[in-house]
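> All I have is the shape, not the residue letters:
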C-alpha cells in the first residue's frame, strides 16, 4: 500500500575541516573537507498529490518557492523519473539561512529520498546523489548519509568515521553570502592538498577552515562570535556561513557553555553523528 505521508529530518552538517586547494577555470574552487552530521536540523512533512503539483508551506522570506531547493529537488525528481505524482511539503525550519550548516542542501536531499520512497520510485542512492549534484555541491553527502572526506567541489566522497563529540553552535545573526566569500581577493586558494589519512591523523586541534579569515573580515559579527566562543573552547567556522562551533567532550560541558551564550545570538547544542538521522529514519 502506498504511503500516505512521511515526516523526515533534514539534519545540519558541520565542516570539521575546510581547505581550498585551487580554483578551476570555470570559477569553482577545489576543496578538501570533512563533513559530519548533527542530531539537529529541519523537519519535512511530505504527502503525495495526484495532480503533479509541488506545493511548499510555508514560503521562506525572500526565497521564491520556485527557487527553493525543496521545490527544485521535487521537480528534478519528477523529470528524472517521469513520475506524474506531486506532493504537499511542509517545512519546519530551524536552521538559519546562510549559516553554513547545509540547511538548503539537506532539505533537497530529504526531499529526494523522501519522495523516492513516497512515490515508490526505488531509485539508487547513486542516481539520487547525481541528481542532487545538479542542485548543489553539498547535496550528495546528505543523500549518501555518512560522514565523509570530500574533494573536488565537495562531490567526491569517501565515507569516514569521525569522533562524535558534543558541539555548541552559535549563529551571530547575520547571513553570509557564499559568492562574496569565494569572490574575495584575499581568500586563501592555494593550500597544499593533503591525503585523507593525514587529515584524519591530524585531528581536531589541527583542523581549520580556510574561509574563516575572509568571513571574519567581511562580517564583524562572525569575528565577535568566534572570539567569544574561542575563549571558552576550540572554535571554528563551518562552511562559508555565519555559524561557528565549539567542540566539547561531554554533553554537560556543552550545556553549560550554551547557558553562557549571549541572548542576542541564536545557539544550540548537538551531537556529532557519522550516520545521518535521515537514513536512520528511512531505515536504509
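On my side now, so go ahead. Note that this is a predicted model, so its numbers are computed, not measured.
> going forward, measure contacts and count neighbours with C-alpha atoms only.
Noted.
> So the spatially closest residue to residue 87 that is not a sequence neighbour, which state does it fall into?
Closest residue to residue 87 apart from its sequence neighbours, by C-alpha to C-alpha, 6 or more residues apart in numbering: residue 48 at 4.3 Å. Following DSSP: H, G, I helix; E, B strand; the rest coil, residue 48 is assigned to strand.
> And residue 48, how far from residue 27?
39 Å (C-alpha to C-alpha, to the nearest Å).
> Check residue 111 too.
29 Å.
> Would you confirm that residue 151 belongs to a strand?
Yes. Going by three-state DSSP, the assignment for residue 151 places it inside a strand.
> That one and residue 138 touch, don't they?
No. In this structure residue 151 lies outside contact range of residue 138 using C-alpha atoms under 8 Å: 11.1 Å.
> Which one's more surrounded, the two?
residue 138 (24 against 21; other C-alpha atoms under 10 Å).
> Who are the contact partners of the more buried one?
102, 105, 154-155 (C-alpha atoms under 8 Å, 6 or more residues apart in numbering).
> Pick the one among these closest to residue 195.
residue 154 (14.9 Å; C-alpha to C-alpha).
> Report how many residues lie close to the closest one.
By other C-alpha under 10 Å, neighbour count at residue 154 equals 23.
> cool, and residue 81?
Applying other C-alpha under 10 Å, I find that residue 81 has 12 neighbouring residues.
> what's the answer for the one 10 residues further on, then?
For residue 91, the count of nearby residues is 20 (other C-alpha under 10 Å).
> In contact with it, which residues?
42-45, 56-58.
> If we use 6 Å, what do you get?
residue 44 (C-alpha atoms under 6 Å, 6 or more residues apart in numbering).
> Helix or strand next in line after the host helix or strand of it, which one?
Element membership of residue 91 [criterion: DSSP states H and E] is strand 86-92. With elements assigned by DSSP H and E, the helix or strand that comes after strand 86-92 is helix 103-118.
> Below is structure B, check it against A:
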C-alpha cells in the first residue's frame, strides 16, 4: 500500500459567467455558470498514520482544524468506508500549502476538500467511483462535486447539474483586491438580480467573445469598493469581471505574452498573478488507477 501522496494539486476555478436565474422555496438560489479550471491552486500532502487519527499538520490562520473542509472531507470518507462494512482505514496527516485567498471566489476550500477525497480514496484503496465521491462531496459544499467531476463544466441548479464543456486555451490575469467576501452576505442582499434569463449551453459555445455577466458583481462592488476598483483597472485590457461571489477579478488573454504585459502593469497595492486554463483536474487519473 502506498503510504504517502505528496504535491497533490487543488486547482482554483474561475466563473466565466455567473447568472442567478431563480430561487427555490428553501431559499437556495438557482444558478447557471461555466466553471473553468486553472493551473494555480493550493497544494496538499498526505501521509498515512499507524493509528486511526485524522490530523492537519499545518496551521491555517482563522481556520480551526475541526471546521476545515479538508478534515471534514477525510472523516466523511472514513465514515463512508466503514458504512460499507470495511475495516476502519488508518489515519492520515494532511499538510496544506495555502496559495489561494480565502473569500476570493476561486473555490479554494471546496477544491481542497475534493483533492482530499480523491487522494484518500486512492491511499485508502476505498474504490469509490467518481459519482460516489461527488455524492460525498456535495455534503461539504455545492462546488466540491465540480472539482471531483474533473472537467470544465456548464453548471446549473444549485451547482449539482454539470455538463462537460470545452473552453478555449487561454491565460488569465487575476487580481486579489485585498478583501474577503462572505458568500452568504452577497446572496442575502435585496438588490441581487435573481431573474436573469435562462440560457443554453449552445449560447455559451456560440459566443464569439466573453459571454454573459456575473450577477453577483454589482452587489459585491457596492459592498466592497476595492472590487470595483480592480475591475475598472483591468478592463483596459479586455472583458474583466469578478469570479464567484468575489473578491478576485480576472481577465482572459489569448497568449501568455499579453498576460505578462498586463501583469507587469498591475499597481503595487494589489496582489496579482497569471494562470493557464486547464482541460482536466490534475488528479483525474487517480480515479482510473
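Structure's in. What do you need? Quantities reported herein were computed from a predicted structural model and do not represent experimental measurements.
> And the TM-score between them?
The TM-score (TM-score structural alignment, normalised by the length of structure 1) is 0.96; 283 aligned residues with a C-alpha RMSD of 1.3 Å.
> and residue 227 of structure 2, what pairs with it in structure 1?
Aligned counterpart of residue 227 of structure 2 in structure 1: residue 222 (TM-score structural alignment).
> where's that match relative to residue 156 of structure 1, distance?
29 Å.
> Give me the residue at the spatial middle of structure 2.
Centroid-nearest residue in structure 2: residue 107, 2.5 Å away (criterion: C-alpha atoms, centre = their mean).
> Looking at structure 1, name the residue matched to that one.
Checking TM-score structural alignment: residue 107 of structure 2 goes with residue 102.
> residue contacts, its match?
12-13.
> switch the cut-off to 8 Å
12-13, 138 are the contacts of residue 102 of structure 1 under C-alpha under 8 Å, 6+ apart.
> with those in mind, which one is nearest to residue 201 of structure 1?
For the contacts of residue 102 of structure 1, the nearest to residue 201 of structure 1 is residue 13 (21.0 Å; C-alpha to C-alpha).
> part of a strand, is the closest one?
Yes. Using three-state DSSP, the assignment for residue 13 of structure 1 is a strand.
> For residue 5 of structure 1, see how far away it is.
25 Å.
> Between these two, point out the one with more neighbours.
residue 13 (29 against 17).
> And for the closest residue to the more buried one other than its chain neighbours, the neighbour number?
In space, residue 13 of structure 1 comes closest to residue 37 once its chain neighbours are excluded; the distance is 4.3 Å by C-alpha to C-alpha, 6+ apart. Residue 37 of structure 1 has 29 neighbours, counted by other C-alpha under 10 Å.
> Secondary structure element holding residue 267 of structure 2?
Going by DSSP H and E, residue 267 of structure 2 is not part of any helix or strand.
> Just tell me what it corresponds to in structure 1.
Aligned partner of residue 267 of structure 2 by TM-score structural alignment: residue 262.
> Tell me the one of the contacts of residue 102 of structure 1 nearest residue 147 of structure 1?
Using C-alpha to C-alpha, the contacts of residue 102 of structure 1 come closest to residue 147 of structure 1 at residue 13, 9.1 Å.
> Just to check, the closest one is in contact with residue 42?
No. Counting by C-alpha under 8 Å, residue 13 of structure 1 does not reach residue 42; the two are 11.5 Å apart.
> matching residues in structure 2 for the helix or strand encompassing the residue nearest to residue 13 of structure 1?
Taking DSSP H and E as the criterion, residue 37 of structure 1 maps to strand 29-49. Taken onto structure 2 by TM-score structural alignment, strand 29-49 of structure 1 occupies residues 29-49 there.
> can you give me the strands in the stretch 51-200 of structure 2?
Taking DSSP state E, counting those that start in this stretch as the criterion, the stretch 51-200 of structure 2 carries its strands at 54-56, 92-97, 153-157, 161-164, 171-176.
> buried set for stretch 122-142 of structure 1?
125, 128-129, 131-133, 135-142 (16 or more other C-alpha atoms under 10 Å).
> what range in structure 2 does that stretch sit on?
Going by TM-score structural alignment, stretch 122-142 of structure 1 lines up with residues 127-147 of structure 2.
> okay, now the match of residue 227 of structure 2: neighbour count?
Neighbour tally, residue 222 of structure 1, other C-alpha under 10 Å: 26.
> same thing with residue 93 of structure 2?
17.
> Structure 1: which residue goes with that one?
Using TM-score structural alignment, residue 93 of structure 2 lines up with residue 88 in structure 1.
> That match contacts residue 52, correct?
No. When contacts are counted by C-alpha under 8 Å, residue 88 of structure 1 is not listed as touching residue 52 (10.0 Å).
> can you give me the helices for the stretch 151-284 of structure 1?
178-182, 196-206, 212-218, 220-230, 251-260, 277-282 (DSSP state H, counting those that start in this stretch).
> separation between residue 80 of structure 1 and residue 127 of structure 1?
Counting by C-alpha to C-alpha, the gap from residue 80 of structure 1 to residue 127 of structure 1 is 9 Å.
> sorry, that was for residue 24 of structure 1
Taken as C-alpha to C-alpha, the span from residue 24 of structure 1 to residue 127 of structure 1 is 25 Å.
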